[in-house]
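Chemist: Pasting the sequence and the predicted model now:
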Amino acid sequence: MLDFTWKLFSQTGNIDTYLLFKELEREKQEKLDDEEQTLTQADYPVF
């Protein structure tokens, strides 16, 4: 989805498409951060 929105933005210059791209990018990063935190907690449980 990120590739599609970036290609669409680069072809059209539409600012709404760019803002959508940035929102999707941010959500993807948040998801990766959450997964990393979950894995870290599983490796080092707090007793």
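Modeler: Yes, it's here.
Chemist: rest of the way, CA atoms for contacts and neighbours
Modeler: Noted.
Chemist: Give me the secondary structure label for residue 17.
Modeler: Classification of residue 17 by DSSP: H, G, I helix; E, B strand; the rest coil places it in helix.
Chemist: Presented hereafter is structure B, for comparison with structure A:
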Amino acid sequence: MLDFTWKVFSQTGNIDTYLIFKELEKEKQEIPRNQNEELAEVDFPIS
């Protein structure tokens, strides 16, 4: 999805498309951190 939004932005210069690209990029970076936090909670459940 990142590749598609970047390609559309690079061809059109549409600012909204760039903002969508940045939001998707941010979400992609947040996912692994959230998964690690969930795994830590499984190992050490909060009582």
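Modeler: Received it, and whenever you're ready, just let me know what you need. What you see is a predicted model, and the numbers here were worked out from it, not measured in a lab.
Chemist: So which residues of the second structure form strands?
Modeler: With DSSP state E as the definition, the second structure shows no strands.
Chemist: any idea where the helices of it begin and end?
Modeler: 2-12, 15-43 (DSSP state H).
Chemist: can the ones you listed go into JSON lines with extra columns for mean neighbour count?
Modeler: Listed next are the helices of the second structure as JSON lines, based on neighbours: other CA atoms under 10 Å:
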{"stretch": "helix 2-12", "mean neighbour count": "13"}
{"stretch": "helix 15-43", "mean neighbour count": "12"}
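Chemist: Now for residue 24 of the second structure: which residues touch it?
Modeler: residue 2 (CA atoms under 8 Å, 6 or more residues apart in numbering).
Chemist: Any figure for the gap between it and residue 18 of the second structure?
Modeler: According to CA to CA, to the nearest Å, residue 24 of the second structure and residue 18 of the second structure sit 10 Å apart.
Chemist: any shared contact partners between the two?
Modeler: With CA under 8 Å, 6+ apart, residue 24 of the second structure and residue 18 have no common neighbours.
Chemist: What residues does residue 28 of the second structure make contact with?
Modeler: Listed by CA under 8 Å, 6+ apart, the contact set of residue 28 of the second structure is empty.
Chemist: Show me what it aligns to in the first structure.
Modeler: In the first structure, the residue equivalent to residue 28 of the second structure is residue 28, according to TM-score structural alignment.
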